[in-house]
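> below are the sequence and a predicted model; questions follow.
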Amino acid sequence: MQKNLHTQDQLLLRELLIEYRNAAGITQATLAARLQWEQTHISRVERGVRRLDVLELRHWVSAMGVALPDFIEKLEQRLEAHSPPRL
């Protein structure tokens, strides 16, 4: 498994993070304030310049009012839908 920021899986993760943020009506600045981060940090993650670790991801989705298991379930659905068939 590749560990770089430019894989299809990373793209799907970032797209889902952005979708959830937009659906919640939260700007990058608002999310950053909730996380006590700089807005540029949010932008770097959403643009694929920086990764999130699992604890950061948990904090991030919680700040949008989403439980981590619910987010992971949706992410798994996206990943499975875009995965090549398993032989």
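Received it, and whenever you're ready, just let me know what you need.
> for the rest of this, base every contact and every neighbour count on C-alpha atoms.
Will do.
> any idea which residue sits dead centre in this structure?
The residue lying closest to the centre of the chain (CA atoms, centre = their mean) is residue 17, at 3.5 Å.
> need the contact partners of the strand or helix carrying that one.
Per DSSP states H and E: residue 17 is located in helix 8-23. Residues from elsewhere that reach helix 8-23 (CA atoms under 8 Å, 6 or more residues apart in numbering): 27, 45-48, 61, 64, 75, 78-79.
> comparison target below:
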Amino acid sequence: MSSGTSAENDFHHALANALSELRNERHASQGTLAAELGIDQAAVSRVESGHRRLTVAEAFAWLEALGLNADESAITLRDLWRTHGGRPPGFWNEGGRG
């Protein structure tokens, strides 16, 4: 999983950790989450270990399967991006414009 910028890599690593922690907080096994998502347990393991990245749609599906609603999922992803993947200030995100 080395493609992408350092910030993107940091974000995906943080997302993988957050998903694993949330699953553990819910006392759900990887197999239980996999069944909820309609995938196999090995796919859950690959994501949680950072060997596979999720698309935005997949991340929302995982968060929903773990009990978050759409608003909570959006906030979680936004906060992870701000902390681990945010880009430096630029035209679209300077001074409260983005």
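Here it is on my side, so go on. The model shown is predicted, which means the values in this text are computed figures rather than measured ones.
> re the thing from before, show me what the residue nearest to the centre of the first structure lines up with in the second structure.
In the second structure, the residue paired with residue 17 of the first structure according to TM-score structural alignment is residue 19.
> list only buried entries from the contacts of helix 8-23 of the first structure.
Using 16 or more other CA atoms under 10 Å as the burial test, the contacts of helix 8-23 of the first structure include 45-46, 48, 61, 64, 75, 79 as buried.
> give me the distance between residue 15 of the first structure and residue 87 of the first structure.
28 Å (CA to CA, to the nearest Å).
> which one of those two is surrounded by more residues?
residue 15 (15 against 3; other CA atoms under 10 Å).
> now do the more buried one against residue 79 of the first structure, distance only.
12 Å.
> again, but for residue 28 of the first structure
24 Å.
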